[in-house]
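Participant: No letters, just coordinates:
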């Protein structure tokens, strides 16, 4: 660099480091020599990149990811009532959740999309669902409540205003999903 004005920005340096084919020790030392003013940020970025390599070798379990997401939300100061425990789940995790709870995937999808009348769901099932989501019962009920319906009506571009479907009862959801009567009776039972 011949002049002070041609010095790359902080973001340019960090972006360049992050796309290096080898972000190992030698590359880090070279960047530290060339940009000593960015040393703490370069070291942090190097650590993050090295952790990414470890995750490829041993992927996190869904439980680990849920715990990390919950901790991150608390760290960011998020209002826990606004956090939907389903939001962080991948498709594979949603499938696994349906298997663990022994319900069709469309039941889990209905909960995720807040189409279930939470008041109609037996407490025992809600407790199992909350535990499977690494959540609390209160957080789950709050996240699924009617105050969390999406504001699609304001942002949708159409001649007609979209309607949010009324929530369905848990039993109706199970019937529509084709859950056999014996299994449905077990899911509807509330030991509390």
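Facilitator: Sure, I can see it. The shown structure was predicted, so the numbers you read here are calculated from the model rather than taken from an experiment.

Participant: all contacts plus neighbour counts: C-alpha atoms, from now on.
Facilitator: OK.

Participant: do you know how far residue 62 is from residue 55?
Facilitator: Separation of residue 62 from residue 55 (Cα to Cα, to the nearest Å): 13 Å.

Participant: before we move on, what about residue 99?
Facilitator: For residue 99, the distance to residue 55 - Cα to Cα - is 25 Å.

Participant: With residue 131 instead?
Facilitator: 25 Å.

Participant: Over to residue 107?
Facilitator: From residue 107 to residue 55 the distance is 31 Å (Cα to Cα).

Participant: So between the two, which is more surrounded?
Facilitator: Neighbours around residue 107 and residue 55, counted as other Cα atoms under 10 Å, are more numerous at residue 107. The numbers are 19 against 10.

Participant: what about versus this one:
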């Protein structure tokens, strides 16, 4: 079994921290899922903040739909994830991995998508778009290697490896049971 600190250190010095890199580490070290997701989130948000700070002012003007999708990304993968996860009784690392590059979007229960849309006060399509955009990295990077055909994992498989406590599993079950209607 690999040392946790060594795995996290190796992850931080990866040349490019892309969802594919995270997925590879999650598959190799499922016992460190929570730590890897939290670290990926923290490092991605730092990159996003630097990229957003360098945008010209006129590029920051956005449509209502784009703002809703950005709200989803910030809440699920960014600065709002800690509070959002706490309110729902789930670890923040659980939401970090809910992007379409890690978890196959079609495998996510419709009840989850509806519940997240309701909790975020957005449309289901905004949640889907936010997940498709993943962690929100705004900068395209050149790769030294050819892109891999990494297939996202299924939602059930993701939940199995998320190492949720019984209380967190009950919170997820409650969230899944919420169909988004009042």
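Facilitator: Received it, and whenever you're ready, just let me know what you need. All values derive from a computational prediction rather than experimental measurement.

Participant: What's the TM-score once they're superposed?
Facilitator: The TM-score (TM-score structural alignment, normalised by the length of the second structure) is 0.45; 115 aligned residues with a Cα RMSD of 4.1 Å.

Participant: all strands of the first structure, in order?
Facilitator: In the first structure, no strands are defined using DSSP state E.

Participant: Give me the buried positions along the longest helix anywhere in it.
Facilitator: Longest helix in the first structure by number of residues (criterion: DSSP state H): helix 39-57. Of the residues in helix 39-57 of the first structure, 39, 42, 45, 46, 49 count as buried by neighbour count, 16 or more other Cα atoms under 10 Å.

Participant: Then stretch 124-134 of the second structure?
Facilitator: So, applying 16+ other Cα under 10 Å, buried residues of stretch 124-134 of the second structure: 124, 126, 127, 128, 129, 130, 131, 132, 133, 134.

Participant: Distance check, the fifth one against residue 65 of the second structure.
Facilitator: To tie it back to what came earlier, the one meant is residue 129 of the second structure. Taking Cα to Cα, one finds residue 129 of the second structure at 10 Å from residue 65 of the second structure.

Participant: what's the answer for the second one, then?
Facilitator: Between residue 126 of the second structure and residue 65 of the second structure the distance, using Cα to Cα, works out to 7 Å.

Participant: Same question for residue 35 of the second structure.
Facilitator: Counting by Cα to Cα, the gap from residue 35 of the second structure to residue 65 of the second structure is 32 Å.

Participant: Neighbour count: the two, which is higher?
Facilitator: The neighbour comparison of residue 35 of the second structure against residue 65 (other Cα under 10 Å) goes to residue 35, with 17 against 14.

Participant: ok, which stretches of the first structure are helices?
Facilitator: 10-18, 25-34, 39-57, 62-75, 91-101, 105-112, 123-132, 137-144, 152-155, 170-176, 181-188.

Participant: deepest of those helices, which one?
Facilitator: helix 137-144 (a mean of 19; mean count of other Cα atoms under 10 Å).

Participant: helices and strands around that one, which ones?
Facilitator: Judged by 3 or more Cα pairs under 8 Å, 6 or more residues apart in numbering; DSSP states H and E, helix 137-144 of the first structure is in contact with helix 123-132.

Participant: I'd say residue 76 of the second structure and residue 95 touch.
Facilitator: Yes. Between residue 76 of the second structure and residue 95 there is a contact at 5.5 Å, judged by Cα atoms under 8 Å.

Participant: what about those two, which has more around it?
Facilitator: A direct count of neighbours by other Cα under 10 Å for residue 76 of the second structure and residue 95 places residue 76 higher, at 31 against 21.

Participant: List the buried residues for the helix ranked longest in the second structure?
Facilitator: Secondary structure assigned by DSSP H gives helix 33-53 as the longest helix of the second structure. The neighbour-count check on helix 33-53 of the second structure (16+ other Cα under 10 Å) flags 33-42, 44-45, 47-48 as buried.

Participant: Tabulate these (JSON lines), appending distance to residue 161 of the second structure.
Facilitator: What follows is those, written out as JSON lines (distance: Cα to Cα, whole Å):
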{"residue": "33", "distance to residue 161 of the second structure": "7"}
{"residue": "34", "distance to residue 161 of the second structure": "9"}
{"residue": "35", "distance to residue 161 of the second structure": "12"}
{"residue": "36", "distance to residue 161 of the second structure": "12"}
{"residue": "37", "distance to residue 161 of the second structure": "12"}
{"residue": "38", "distance to residue 161 of the second structure": "14"}
{"residue": "39", "distance to residue 161 of the second structure": "17"}
{"residue": "40", "distance to residue 161 of the second structure": "16"}
{"residue": "41", "distance to residue 161 of the second structure": "17"}
{"residue": "42", "distance to residue 161 of the second structure": "20"}
{"residue": "44", "distance to residue 161 of the second structure": "21"}
{"residue": "45", "distance to residue 161 of the second structure": "23"}
{"residue": "47", "distance to residue 161 of the second structure": "27"}
{"residue": "48", "distance to residue 161 of the second structure": "27"}
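
Participant: No further questions, thank you.
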